[in-house]
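Q: From the sequence below, what's the structure:
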Amino acid sequence: MPGKTLSTVDVAPEFRQDYWRSVVCEEIAAVDLTPAERSPVRGWMVVGDVGAVRVLKVLSPAGETARTPTLIRRADPDELVICVHHAGYMVFRQDEREIVVQPGDVTLADLSRPYSLTRHDRTRSCLVKLARSMLPLDPQVTAELTAVALPGASGAGAIIGGLVQQLARSLDDDTLVGNVRLSMAVVDVFAAALAERTDRVVALPEHARHTALMARIQAFIEAHLADPELSLADIAAAHHISVRYLQKLFTMQGVTVSGWIRTRRLDRCRRDLLDPGRRGESVVDIGSRWGLPRAAHFNRIFAARFGAPPGEYRRTTVLPNSHQSTRERPQRPVRESSIDRARPADDSALLQGDP
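A: Modelled structure (predicted):
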């Protein structure tokens, strides 16, 4: 079932602070909240469990958040939180480090150690909460990397951000249970990123190294789908592995490399074909954008996957909410804000500005 939505929108203003604190304490961890002066308390959260992790999309009001030693002594679940930040700026302090978290950054918080957050305005984030035991790293490693930002524009930060966005989308439909493998991929890739930052990659279990490598390979492919000349040799060389080993990695997941690339290209083409903002573009232009420049080949493989050639499919298929454009660029395959696109209608004003 979809995740549950918790919001201050229907709570009387005088009770919003207490309500929002209870929501944060129940779903994340016990904290002290101090609202910003002359700033209304308006918060929104969607939360759901995927396997052994908890996934949350959160719009937080301005103010101070503190997890104190006293609160930790009362209840210490021994958990960590991976945060992918989407909008607004906040100051995060933990383990004698202080950073300004910017949109796109990926950070780690340890709920067993004191921390504080300062928000001068509302912020939006996706969180993954997990037991410390799930992260296959020595606690000393995590202690070194709390309040350290992984930039989301490239590298491990971009990969983690993309995976967490996929998890966040599942909060709005019935795919939570089916995304257990994806939730474990988030954990493994994040562990690999931390291990790489501290030169402890060899300490990772083999499955975590394989998952992290697959995530990097798939992100590379996504970023190069527009290149019709993309080859297995190019992909293998970019990751310092043999073509044979590349094929083995995909075979372990029940697919071929070429098949996975073809599926991703066709999915991108389908989205553009059904995007009202692209009605003026020809089928050939759309196929070429995603690395399928030969019209006859594009028509044949599209019909094999979706049951009709692209032109006919475009004429006869109508998507829900088709008045909205879903433009997507080949060079930025994983950088859309899942919170913006998945917000509940009742809270749209909260996310877009003052109601």
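Q: make it CA atoms for all contacts and neighbour counts henceforth
A: Fine.
Q: residue ranges of the helices in this protein, please?
A: 16-27, 69-74, 139-145, 155-169, 180-197, 206-223, 232-238, 243-251, 257-273, 283-289, 295-306, 310-316, 338-342, 348-352 (DSSP state H).
Q: Out of those, which one sits most buried?
A: Ranked by mean neighbour count, these are led by helix 155-169 with a mean of 23 (mean count of other Cα atoms under 10 Å).
Q: Please generate a structure for the following sequence too, so the two can be compared:
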Amino acid sequence: MDERFASWHDHLFRQVVAPMMITCDDPAGFRGSIESIDLSAVHVSAVEASPCGAYRTPRMIRQSDPELFQLAFNMRGETSITQDRRYALSQPSDMVLYHTSRPHQIRTGFSKDATYGVMVVFPAKLLPLPSRKVERLTATPLSGREGIGALISGFLTRLVNGADQYGVSDRSRLGLVLTDLLTALIAHHLDADTALQATTRQRVLLLQVHTFVQQHLTDPHLSPATIAAAHGISIRTLHRLFQTQGATVAEWIRAQRLECCRRDLSDPALGDRPIHAIATRWSFPVAAHFTRAFTAAYGVTPQEYRRQHQPDHILDWHA
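A: Presented below is the predicted three-dimensional model:
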């Protein structure tokens, strides 16, 4: 067995989640990497690997069973998972759930290309749903392209891309958000939304609203009314959701738009773009209003901020 593949096999067999046997048609050419993030009770890993297989047998389960669910989010390539007499072929943006307590087989990469994805591992008892019901979804493709699935796939993508930016307290809070999303995703596919606690439903709804706002920040007509209508709730309900945010809906929208302006002003690739064009893009059409709002938020004018962060691209404000 090639030394590199042997090291990968040993790591997965002894240290990751639960013992599995790993196979590879080309051990000498094998390449693999794992980057992990612990979010309290939830463990997330970004995994890239050459084509390989893995299986967990009844004997392995008798030797060690941590009773964990695993959600595999496929971002590149194809992955197949077999469990409970079901077979799922996972395409990019698909997610598949499986359980350590029963035998399963995994195959990644049906070509010579490496696969890349995110693995989420969490205790079965973490979900406020009966495990027997959740197990109905094992080895079943769950779309990450729409609805709750799109929320969780977007969350996982941003999480692994910015893993080095999170402190201990950040990771604990992110773990709670991910737990809520996992619960909502599974409840949705089980038609078990009524089993969710009100606080979980509210947190997931708030995250849906946040995502919607982020996607529509350039829309000058974005307002509490359009946001509420898009989510099938009343404006009053929307304002109640934001009571935990320390800002009104309008204030939160403005803060997100200002942050986008700040980011663009510090981007070297946008150094030749006039400040007023950046402000207008993010729905600040009036120069004086934008300057006052930006200065109040960051303590310096837009011109000064750009000068500090882009000394080679000093541009004047064009009203």
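Q: among the helices of the first structure, which is nearest residue 108 of the first structure?
A: When the helices of the first structure are ranked by proximity to residue 108 of the first structure, the top entry is helix 139-145, at 7.0 Å, counting by Cα to Cα.
Q: What mean distance separates that closest one from the matching residues in the second structure?
A: Superposed on the second structure, helix 139-145 of the first structure shows a mean distance of 1.7 Å to its aligned residues (mean Cα distance after the TM-score superposition for the first structure).
Q: What range does that helix cover in the second structure?
A: Aligned using TM-score structural alignment, helix 139-145 of the first structure spans residues 131-137 in the second structure.
Q: how close does residue 290 of the first structure get to residue 219 of the first structure?
A: According to Cα to Cα, to the nearest Å, residue 290 of the first structure and residue 219 of the first structure sit 15 Å apart.
Q: residues touching the closest residue to residue 104 of the first structure other than its chain neighbours, list them.
A: Leaving aside its sequence neighbours, residue 104 of the first structure sits nearest to residue 152 (Cα to Cα, 6 or more residues apart in numbering; 4.5 Å). Contact partners of residue 152 of the first structure, counting by Cα atoms under 8 Å, 6 or more residues apart in numbering, are 104, 105, 106, 158, 159, 161.
Q: One more: residue 46 of the second structure?
A: Per Cα under 8 Å, 6+ apart, neighbours of residue 46 of the second structure: 34, 35, 36, 116, 117, 118, 119, 160.
Q: So which of the residues you listed is the closest to residue 180 of the second structure?
A: residue 119 (16.6 Å).
Q: which one of the helices of the first structure lies closest to residue 59 of the first structure?
A: Evaluated over those, closeness to residue 59 of the first structure peaks at helix 348-352, with 7.5 Å, by Cα to Cα.
Q: Where does the closest one end up in the second structure?
A: Following TM-score structural alignment, helix 348-352 of the first structure has no partner segment in the second structure.
Q: now that helix: how far from the chain's centre is it?
A: 20 Å (Cα atoms, centre = their mean, to the nearest Å).
Q: Where does stretch 67-79 of the second structure end up in the first structure?
A: Residue span in the first structure matched to stretch 67-79 of the second structure, by TM-score structural alignment: 78-90.
Q: hang on, the earlier thing: how far does the match of helix 139-145 of the first structure sit from the chain's center?
A: Offset of stretch 131-137 of the second structure from its chain centre (Cα atoms, centre = their mean): 23 Å.
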